[in-house]
Structure formats: C-alpha cells, structure tokens
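Enquirer: Predicted model and sequence follow; I will ask about them next.
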Amino acid sequence: MSQKKSGVLLHPSSFSTQYGYGDIGLYAYRYVDFLRQAGQNLWQVLPLGPVNESDCPYQSSSAFAGNIYLISVELLILDGYVKQEYVNGLFNGQVLSFEQSKQLKNVVFHKSFQRFTENKMFLLDSFLDFCLRNQYWLEDYSSYVVLQEYFSIGWEQWPVNNIQSLQSKYNIDVSEKVLYQKFLQFIFDQQWSALKKYANNNGIKIIGDVPIYLSHDSVDVWKNPDLFLLDSQGNSTFISGSPPDNFSSTGQLWNTCLYRWEKHKENSYYWWIERLKMIKTRCDFIRLDHFRGFVEFWAIPAGVNEAEIGCWEKGPGEEFFFEILKHFNKEDFIVEDMGIITDDIIRIRNQFQFMGIKVLQCKFDQKIFKDDNYTYYTGTHDTDTLLGWIKKDNNQIKDHEHLVQEAWNIIETVSASKAKYVIFQIQDLLMLDSEYRMNVPGSAIGNWHYLFDENSIAEKTVLKLKDITEKNKR
C-alpha cells in the first residue's frame, strides 16, 4: 500500500496579501512553511486558469492559460520589473475588493511589461523557451484575449476571426498587445513553477483541479468549435449542469459547453491529452472534476432556465481512459465521483483503479468504498465549513468550545480513517463559521472571495494538526 498522506485545501486567491487579490508570492511560500511545520504533505488548489467577472475558477476562458491575477506584485518588485514606490502610490495601503485589486494589478502589469519591452527581454532564452514549450495554446490564447478586448462581444459575433484580419481590416497593429498576453503567461509560469519547486523541496505535493467543462466564451471553444455541441452560428445547442442531488434540490445550471465526444475520439482525444499534460506540469496530482460526466452527462437545452429539464447522454466511457492512460499513470488522478453514482461509474472507476473521493458532509454509499483508494475530505469548496455544518446538524450543541471540540474530534476521525489521502479545508482547521465558506452551489453572488488570514493560525493549531497526523502515520 502506498504511503498515507494528509493535506489542506486552500486556493491561492484566498491569501490575504496587501494587494487585495490573493497571489502566489511570499504569502504562499509562508503557507508552504505552515504545511511543513504541521506535518502535512499535500496542498490542494482549485483550478488555476483565467476567471470571469464572478472570479469562479470553474468558469474559465482557457483550458491551458494561468490566472494572471494570481501573479505576485511583490515578486514583480523583487525581480526588478516595477519599483516599490510606484506600487505604493497605486495601492496606497488600502484594503481592496477583488475587482479593485484586479484593476490596479493591470496597471502594475503594464508597467512591468514596459520594462520587459524596453530591455528587449522577449529575446531572452527563458521567454523564447516558454513560448516554444507552450506553442500548442499560447498564440491562440493571446490572440483570443486581444480580439475579445477589441470587440467586447462573444466570439461568435466577431466580424473577423483572427489577428491578421483584425490588423488589415482596421489598419491597426496589435502585435504588442499579443506579446503582452504572452508576457503575463510567462510571468505566471515562472512564479508558479518556483512556488511548486519550493513546495516539492519541502515535501509538499500539489493536487491540481481540472474542470470538466469550459465557458462558451473561451479560446478553446472558439478555435475548436467542432469539439463542442454548437450550432452552425457557434451558439451552444445544449449546456452543462446537474439534476437535483445532495448539493442542490433543484439541480444546477453550469452554463458551460458540452463536448461532441465523437469528434474527440476521431483524433484520439488529443486536445484532452494536451490539456492534462499542461496541468501535470503545474501539479503533482490531478483532481478530475465531475468524473460522472465522462461516463454519462446531463444535457440541458440551451435557453432553458431550469436544470431539471434535461436528459442523460452517454460520455466516452472507458475508451477515453484507455487513451489517457497511454500518457499518464493511474496514480496521477483523483476522480471526483460524487453526486448520483451508478454501477457503470463504479465499474469504470474500479476498472482503472482510480482514487475516488469521499466527503464527510455528503451522503455516500458504503459499497463504493470497499478499499482505501479514496481521498477523504472534511469539506470542499462546495460545502459548508465543518463548524457551520456541525452547528446545523447538532442544534443541541450551543457552547462554542463544545462545537470546536466536536470539530477536532471529526478531524481526528477523518485522519484515522483507512483513506489513502485526507484533506482538510483551511477554514475547518481555523474553526470558521458558515460565512467563511468558499462557494454555495446554485448561488450566483458572494462566492470565491474567502480571504485567509495567516495570523489566525495559532501555534497550538499547528501542533495539534501535526500530532493528529503523526499519530495516524500520515
């Protein structure tokens, strides 16, 4: 049996930096130090791709690019791209909303890019190598962002469909704007790679997350319309979602694109393989979101406002995973096998010996977990905090200290389980109430903006978590 592991779930956007939107700078390095001191060996993050206005990491405009707002301003200063005085004048020591932070970060990014171009750093081997390694997606993504910014409408309505046509038709040169997008992806890649190396050197492996679906307004749908369920004008014919389940009594409308799986099969799932290869360079393990969707998926007619109005359609099933495992090891994956799980889904998961998921707060069938090949969570980004859940589930417990003790008892029980991996939300270790949860499924506002205060981790919390972890030989 492989070594048991223990870790913590916290997305980088939640780091309470002085620049508002959390990033992958010095706070993240101190967080890795906390994981090491607490005896942890896993760090789980949410998807690292670009986000939309809601900041939802599961609604991305690219399956390959990184979220530029995770770029650390501190590291840009330390690396000489921008001066501290300039940044201080912009941010002025204020506590910012995510939206304000993104606006000001854009100003810092442009200032950094100015130095990048003035010093002809685009000729450096490191930048040229980055562009070469990522040529499959980088040019398309950079062009997509420029076109989207220019037209400010959905790609299916653009009067031109590429950068060359944009430049000739409107007599403008946008080559520098394209270079700017490449620069931002280069900086993200450098900063994230350095952080991952630091984590790995400290015995911490990173669990990444791959959303099964993408936004219609994404470069991947724009460049590969034949791979998605679209009509001849480029509009979605069906959208993603889920019927009523444990997370939502009315089901969920995800409004992301569904795949035309027969087209993916024609080229041996090449797009998926390239996508997973990219994620594997950024993370040590891949949480494969919505595993059920690869076996069968809920298809909702476009334009419908009720998730219940849909039907189950067949996914690619085992043939998809046979192809994927020609390029990866089964140990690379943790499959999110939650929701309404059928015998078919259990069969395919067991056939490939994928590690499944079990969440304490969600109902589950014991027959699904006959062995230890699963990751056990106190909660996820979609559930309540542990303390909030206990309060709702045990109304008779009124005293805060009793609630906290019950939460620690549960954490110890999860750690002592037979599960190969256990993951605790940082909110659960900090004994935070429901108002600090990351997301409420089915709710469109107030999500994804939890901010973690590193000063709230008391030494006794670190020691307690370390003691529980060591006692259970994780």
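Expert: Sure, I can see it.

Enquirer: contacts and neighbour counts: CA atoms only from here.
Expert: Noted.

Enquirer: pretty sure Ile239 is in a strand, no?
Expert: Yes: according to DSSP: H, G, I helix; E, B strand; the rest coil, Ile239 belongs to a strand.

Enquirer: Spatially nearest residue to Trp222 (excluding sequence neighbours)?
Expert: Here the nearest residue to Trp222 in space, its sequence neighbours aside, is Trp155; by Cα to Cα, 6 or more residues apart in numbering that works out to 6.6 Å.

Enquirer: tell me, how many neighbours does the one you found end up with?
Expert: With neighbours defined by other Cα atoms under 10 Å, the count for Trp155 comes to 22.

Enquirer: can you check Ile300 too?
Expert: For Ile300, using other Cα under 10 Å, the count is 26.

Enquirer: what do you get for the one 10 residues further on?
Expert: Gly310 is surrounded by 19 other residues when neighbours are defined as other Cα under 10 Å.

Enquirer: tell me which element the residue nearest to it when sequence neighbours are not counted is part of?
Expert: When the adjacent residues along the chain are set aside, Gly310 lies closest to Ile300, with 4.3 Å between them (Cα to Cα, 6+ apart). Here Ile300 is covered by strand 296-301, with elements defined by DSSP states H and E.

Enquirer: adding another structure so you can compare the two:
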Amino acid sequence: MPDKVVKVSPLFQARRAGVLLHPTSLPNAHSFFQSKPYPQMHGALGKDAYLFVDFLAKAGLSVWQMLPTTPTHADLSPYQSVSAHAGNPELISIDWLVHHGWVDGNNDWQEASASLENLKKIRSECAVQFYERLADSHHLQTRLQEFIANNQYWLDDFVLFMALRKHFNQLPWTQWPAELIKREPQAVAEYKKLLEKDISVYVFEQFAFAEQWNQLQHYAKSKNIFLFGDMPIFVAHDSADVWAAQHFFNLDEQGNALTVAGVPPDYFSETGQHWGNPHYNWAAMEADGFSWWIDRLRTQLNQFDLIRIDHFRGFEAFWEIPGDSKDARGGQWVKAPGDEFLTACFNAFPDLPLVAENLGLITPEVEALRHKFNLPGMLVLQFAFDGNNKNPHLPHCHSLSDVIYTGTHDNDTTVGWYQSLNEDQRLLVRNYLYQSDQPINWLLIESALSSVSPLTMIPLQDFLALDGEHRMNMPGTTGTNWQWQFTWSQFPEDLETQIHSRIYRYDRLA
C-alpha cells in the first residue's frame, strides 16, 4: 500500500454531473473574428470550445469529460496514439493563432478545403510565421523556453520520432534503418541535424497546443468546470513511447511485438478484440520504479482534474495474444503487478485523482485491487436491464464509489440503444423505471442523476436525444468511428433550462 491512505478526489466530495464529449466533436463554425473561420477537419480548441464551457456552466454541469487528447494514427482512434504525452495537433485552432497574434494568417488558408493534408501545410506555414516574429516577443520566447524545459522528458523523443516518420514516408519505426531502430547515438544525432526544420515545426505544434489548452483550462476553471481526462492503459506499437523505451515493452531484437493486447469475447464482440498494442515488460518497469508511468501521469495531471484509466482490469491481469496471431481468441490471462504499480503511483502523487474503467470481464480480484486503492469505478445504465435484479448497473445497486453513465463512447446513444431492443426488453426497462412514458433519453438521464453515486456523466448525444447515427465508436469496427460532430442547431432553445432544473432537483449543483 502507499505510505498513507489514498484520498478520494475532491470531485467526489459533492454531488456533481457532467458531459462526455471529445473536443473533436465540437463544431468548427465560429470564429474569434467576424470573418470566416479558418478550416478545421473537426472540432478544435477555438471559440466553440469556450462556448461549450459556457453551456456547461449555464446548465449547472460542472465536469467535462473527454477521450485521450493525444495525436492519432490514420484511423483517428484516440486509443492508438503516436504519443502518450503529446497533444493532438489537429485540435490546434488556426483561428486562435491569428487572433492572438502568433501568425498573420493568409487569405488562401481561409479558402482551403478542410483536409488533413491542407491543415498540415497550414500548420507548417504557421510555424514559419511564428518563428519569424518570435524575436520580437520576449514573452513568447520565455514561454517557449519554459515549455521545452518542462517537457523535455518526452518532447525531444517525440519531435524526432515525428520528423523521422515524415522522412521515411510514415513507415513504422520497425522498418527504419537498423541504426535508428536501435537508436544508435551517432545516427540519432545525424538525423536530428538533418531534420532540424521539421523538428522545429513539431515543437511549434506542441507549444501551440499547450498554450491553447492552458488558456481553455483556465477559462473552464473560472466557470467552475473541471476537466476529466482519459488515459489508455496501452500505447500504440508505432509510437514515440515504444521506440524511445523499447526495454519497457515485450519486443524482439527487431522491435516487433512478441505479445499484443486485446480482450476475449465480450459484450462488444463475439470473437474478442485484437488491439495490437505491445505488452509491457512489467519486470523491467518495476525494477525502474515505474518511472515511465509516473512521467506519463505527470503529463496527464498537468491537463486534467480527474483521470480515467482505460481497461483498469489489465493492471490485475491482461489478455496476452501471441504477436503473430490475428485472432484474439488465442490469448490467455497473465497476472500483472497491479498492487506494486499503484503503490508507486500513489507514493509519487498522493492525491492522484483516478477513476478505474472496470467494465467488461471483471473478476473479484480486479475489484479487490480497485477498492484497495479507493478508486471509483464505472457503471453504465445501458448494461443494467438483463433481468437480473442484482445487476450492479441497476440504480438500486449503485454506491458512493461509482461514476454513473447512461452510456459511454463505446455504447450506442441511449435513443439508438432503446430502438435496438425488442418489445420485451423495452417493457423491462419501462417497468423498472416506474412505467414512465417520458422520452427514453430523459428517463435514463434522470435515473443516472438520481443515483446515490456522487458523479454522473452523460454523453452529449443523450442530452440532444440523438439516435444511433450519432454514436462515437463501434468497438471492433473501422471506417466511420471517431468522426461525430454536433451542431449548435441541434440544441433545443430551452436545453440549458431543462438540464439545470434536473441538476437542481437531484442536488447536483456542486
């Protein structure tokens, strides 16, 4: 156990409610100016993010939960990132940069179509303009120097990794020259010099993200809105994290994964899920005092007031799939040093504000580990109505150590979920919920808000009564996930009032 009793986060010391919405799901229709906003592929840390904070405050909601904000691969999944520390440059608001005088902007930018390639080009041009005027701003120079110094523990490896990926046409690092796979010092130094220009662009992007994030975070705090982040248990194989610390992962001499992560068949997939993330070399991590994880937590704590650990059960035992297998069903459970790991984390950060994602195949051992460290877990109302009156997701089974959701980013929307049920299943839901005839989204929202549990999180889609066409992710599938965006026109005029009256009714005006 840690040296002192683990405290519960202050966010659980009063009844609260919040919204689950990833920043990419924000609209991109507002400009800081009266002129046309600069093109964005999806939501960003611009004016709409501030408008959303205003909406939360007016509605009486006090927590904004989002998915990981790290850079994604081409599939856009925030759970397969090229870095566990970096900010996603696609969230950078070009409009913000112009508004704050970092760049002059360009009329051609406003006319450009919103594509990933165009946005990369615009960000590169922004970097050139930024560095050209940096000499005239002592304040920006100081801020940039402080950012680089404070983040050196991950930034140097990340910007070099990204420059190398670009240089080698986005090939994974296991297909780079052998001297770079092995990170031979002479080769690393030579490529740092060769790729200096690209490296400077990636430094600019991370600085811009950090400054925009810090400003939004400060604004949210001024409105008494807490930010709730999400930390995947695993990292992508093709990432700066694995390339830079290969000894902490279960890899062969060429950097290939010997075993990979996933889950056996479950609610979401009859054949299980093959994630492909390399497993950790837990023995090496423990021998090093779990420093890799402590650094990762430090980054998250700089951004968030509360952190969800995705797939918490993997700290008790993880599903190990052979690296050359494409079928998750060929895996096996392997014990992990969860007790030692969490002890080290809480000794480093005694007030570490964690929530354990304890969904899926959860054993008594997993729950014992969670309770030993006083970690709140998650309950989802969509999982509650299977006819078992002892189902822990049912409202009468909730406790003071739970976070209640109508659904998560992996679930269908509440309206979509209800539409997918047969008549008997719908009757089961209605009978439990007092045979109420109010719309199903509000019925589940009120059930969540009335729970004894101190924190309730509602996906924005449920407040907007949107159907399954608006879900964020369908686990086990690719192609259309992670792309949903709302529009302000979807908000009923009285939505803030509707939410606020219910927040007050269930004593969640924290």
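Expert: Received the coordinates, thanks. Note that this is a predicted model, so its numbers are computed, not measured.

Enquirer: next structured bit after the strand holding Ile300 of structure 1?
Expert: Following strand 296-301 of structure 1 in sequence order, the next helix or strand is strand 311-314 (DSSP H and E).

Enquirer: Which residue in structure 2 occupies the aligned position of Glu262 of structure 1?
Expert: Taking TM-score structural alignment, the alignment pairs Glu262 of structure 1 with Ala283 from structure 2.

Enquirer: should've said Asp189 of structure 1
Expert: Under the alignment (TM-score structural alignment), Asp189 of structure 1 maps onto Ala210 of structure 2.

Enquirer: Tell me how far that match lies from Phe52 of structure 2.
Expert: Summarising the geometry, the distance separating Ala210 of structure 2 from Phe52 of structure 2, computed by Cα to Cα, to the nearest Å, is 19 Å.

Enquirer: ok, now Glu270 of structure 2?
Expert: Taken as Cα to Cα, the span from Glu270 of structure 2 to Phe52 of structure 2 is 38 Å.

Enquirer: likewise Tyr131 of structure 2?
Expert: The gap separating Tyr131 of structure 2 from Phe52 of structure 2 is 32 Å, by Cα to Cα.

Enquirer: One more: Pro439 of structure 2?
Expert: Pro439 of structure 2 is 24 Å from Phe52 of structure 2, where distance means Cα to Cα.

Enquirer: ok, these two, which is more surrounded?
Expert: Phe52 (18 against 10).

Enquirer: Which parts of the stretch 101-250 of structure 1 are strands?
Expert: For the stretch 101-250 of structure 1, strands defined by DSSP state E, counting those that start in this stretch occupy the ranges 205-210, 238-242.

Enquirer: Could you export these to a markdown table, including columns for distance to Trp137 of structure 1 and mean neighbour count?
Expert: Formatted as a markdown table, the entries for the strands of the stretch 101-250 of structure 1 read as follows, by distance: least, Cα to Cα, whole Å; neighbours: other Cα atoms under 10 Å:
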| stretch | distance to Trp137 of structure 1 | mean neighbour count |
| --- | --- | --- |
| strand 205-210 | 16 | 23 |
| strand 238-242 | 24 | 25 |
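
Enquirer: wait, what's in contact with the equivalent of the residue nearest to Gly310 of structure 1 over in structure 2?
Expert: For Ile300 of structure 1, the aligned position in structure 2 is occupied by Ile321, per TM-score structural alignment. By Cα atoms under 8 Å, 6 or more residues apart in numbering, the contact set of Ile321 of structure 2 is 259-262, 274, 327-328, 330-332.

Enquirer: could you redo the last one with a cut-off of 10 Å?
Expert: 258-264, 274-279, 327-333 (Cα atoms under 10 Å, 6 or more residues apart in numbering).

Enquirer: Equivalent analysis for Ser415 of structure 1, please.
Expert: Residues touching Ser415 of structure 1, when contacts are defined by Cα under 10 Å, 6+ apart, comprise 4-6, 376-378, 409, 421-424, 465, 468-474.

Enquirer: Could you tell me how many residues sit around the match of Glu262 of structure 1?
Expert: By other Cα under 10 Å, 14 other residues sit near Ala283 of structure 2.

Enquirer: try the one 10 residues further on
Expert: Residues lying near Trp293 of structure 2 (other Cα under 10 Å) number 14.

Enquirer: which SS class is the residue nearest the centre of structure 2?
Expert: Centre of structure 2 computed as the mean C-alpha position; nearest residue by Cα atoms, centre = their mean is Pro68, 1.7 Å away. In three-state terms, and counting by three-state DSSP, Pro68 of structure 2 is coil.
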